[in-house]
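K.L.:
A predicted structure for the sequence below; I have some questions about it.
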Amino acid sequence: MSATAPTSGPCPCGRTDRRDKPIAYAMCCGRHVEDFEHAPAPDAESLMRSRYTAFVLERGPYLLATWHPSKRPASIEFEPGVKWLGLDVRSRSVLDADHAEVEFVARQRSSTGAATRLHERSRFVREADGRWYYLDGDLQTPG
């Protein structure tokens, strides 16, 4: 069952404005997650943030649509009872006009209460249609 989208309040991705105030879901990732066809993410970081938000809200169709077709799984499953606790974008690198990387840490708590951190350097590609897609990523180990 899909989680309900926040109609008001801050975006799950945690993005803030110039005054360090949280940006509302509808003005941030919501426009991409709720209307992928007409409002694709404008850059790799925005796509990564919207994909995190889609995990929080359990929006499988959005996650699959934004996965590059060469790496896209047939389906996506969500672990029951997972609570996403926050996202920290560590770095962003524009490699060229059509390739970028974003390093992030996403924190979650399982239904059993165990806290985990997903630290990944993700690769993104922009295709001829102008849309950015998640290609793949390398998990980073604590060190």
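P.N.:
Everything's here; your move.
K.L.:
CA atoms for contacts and neighbours, from now on please.
P.N.:
OK.
K.L.:
from the middle of its chain, how far away would the longest helix belonging to the chain be?
P.N.:
For the chain, the longest helix by residue count, based on DSSP state H, is helix 44-57. In this view, helix 44-57 has its centroid 2 Å away from the chain centroid, taken as C-alpha atoms, centre = their mean, to the nearest Å.
K.L.:
Val33 is in what secondary structure piece?
P.N.:
Taking DSSP states H and E as the definition, Val33 sits inside helix 30-34.
K.L.:
what about the closest residue to Lys71 other than its chain neighbours, neighbour count?
P.N.:
Using C-alpha to C-alpha, 6 or more residues apart in numbering and skipping residues adjacent in sequence, the residue nearest Lys71 is Leu135, 6.4 Å away. Neighbour count for Leu135, taken as other C-alpha atoms under 10 Å: 19.
K.L.:
ok, Glu79 next?
P.N.:
Other residues close to Glu79 by other C-alpha under 10 Å number 9.
K.L.:
give the contact list for the residue nearest to Lys71.
P.N.:
Applying C-alpha atoms under 8 Å, 6 or more residues apart in numbering, we find Leu135 in contact with Trp67, His68, Ser70, Lys71, Ser122, Arg123, Phe124, Val125.
K.L.:
ok, of those, which come out buried?
P.N.:
Trp67, His68, Ser122, Arg123, Phe124, Val125 (16 or more other C-alpha atoms under 10 Å).
K.L.:
next up, a second structure to put side by side with the first:
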Amino acid sequence: MTAVTTCPCGLGEPYETCCGAFHSGLKSAPTAEALMRSRFAAFVVGDEAYLLATWHPTTRPKRVDFDPDQRWTGLEILERTGGGLLQNTGTVEFRAHYRWREQREVLHENSRFVREDGRWLYVSPS
């Protein structure tokens, strides 16, 4: 895994007390947006175990293949519906910026999330 000091999720907090606390299992993401941000951070640092653990079992791949030519550079949250502390479903629309073979690229997605047994899980693009 890649070492970082400032959390790549975009909130400007130290990694260890922000998404790092979710990645290590000290805390669970309280909202769909928090899970989205922590998953982006997991892609940045290469935390395959966290990505798989937070992926809904009905859509989870067997493994995550990280492209060594791809470097995630920033996250923009565009919109969210539901996904709050007292809800069990939600969506988060985002743009994830990255560089691939020195080209600037953007992944734009509206992701679906569900909360099961008190834990938020990524389902799929909506």
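P.N.:
Ah, there it is. None of the values given here were measured: they were computed from a predicted structure.
K.L.:
where does the TM-score land?
P.N.:
TM-score of the superposed chains, computed with TM-score structural alignment, normalised by the length of the second structure, equals 0.92; 124 aligned residues with a C-alpha RMSD of 1.4 Å.
K.L.:
what lines up with Lys27 of the second structure in the first structure?
P.N.:
Counting by TM-score structural alignment, Lys27 of the second structure corresponds to Ala39 in the first structure.
K.L.:
do the same with Val106 of the second structure
P.N.:
Here Val106 of the second structure is matched to Arg117 in the first structure, going by TM-score structural alignment.
K.L.:
can I assume its match sits in a helix?
P.N.:
No - Arg117 of the first structure sits outside any helix when classified using DSSP: H, G, I helix; E, B strand; the rest coil, being strand.
K.L.:
that one: neighbour count?
P.N.:
If we define neighbours as other C-alpha under 10 Å, then Arg117 of the first structure has 16 of them.
K.L.:
my read: it touches Ser110, true?
P.N.:
No - between Arg117 of the first structure and Ser110 there is no contact under C-alpha atoms under 8 Å: 11.0 Å.
K.L.:
what angle do helix 44-57 and the longest strand along the first structure make with each other?
P.N.:
Ordering each strand of the first structure by length in residues (DSSP state E) puts strand 83-96 first. If you take axes from the mean of the first three to the mean of the last three C-alpha atoms, to 10 degrees, strand 83-96 of the first structure sits at 160 degrees to helix 44-57.
K.L.:
can you tell me what Ser50 of the first structure aligns to in the second structure?
P.N.:
Aligned by TM-score structural alignment, Ser50 of the first structure pairs with Ser38 of the second structure.
K.L.:
from Ala114 of the first structure, how far out is the match of Lys27 of the second structure?
P.N.:
Going from Ala39 of the first structure to Ala114 of the first structure by C-alpha to C-alpha, to the nearest Å gives 36 Å.
K.L.:
before we move on, back to that, give me the buried positions along the helix or strand following the longest strand of the first structure.
P.N.:
Next along the chain after strand 83-96 of the first structure, taking DSSP H and E as the criterion, comes strand 99-109. Neighbour counts using 16+ other C-alpha under 10 Å place His99, Ala100, Glu101, Val102, Glu103, Phe104, Val105, Ala106, Arg107, Gln108 of strand 99-109 of the first structure among the buried residues.
K.L.:
residues contacting Glu127 of the first structure?
P.N.:
Contacts of Glu127 of the first structure by C-alpha under 8 Å, 6+ apart are Asp98, Tyr133.
K.L.:
can we see that at 10 Å?
P.N.:
His68, Asp98, His99, Tyr133 (C-alpha atoms under 10 Å, 6 or more residues apart in numbering).
K.L.:
to which residue of the second structure is the first one aligned?
P.N.:
The criterion is TM-score structural alignment: under it, His68 of the first structure has His56 as its aligned partner in the second structure.
K.L.:
so its match touches Val114, yeah?
P.N.:
Yes - judged on C-alpha atoms under 10 Å, His56 of the second structure makes contact with Val114 at a distance of 8.2 Å.
K.L.:
returning to what we had before: ok, average deviation of the helix holding Val33 of the first structure from the second structure?
P.N.:
Compared with the second structure after the fit, helix 30-34 of the first structure shows a mean deviation of 0.8 Å (mean C-alpha distance after the TM-score superposition for the first structure).
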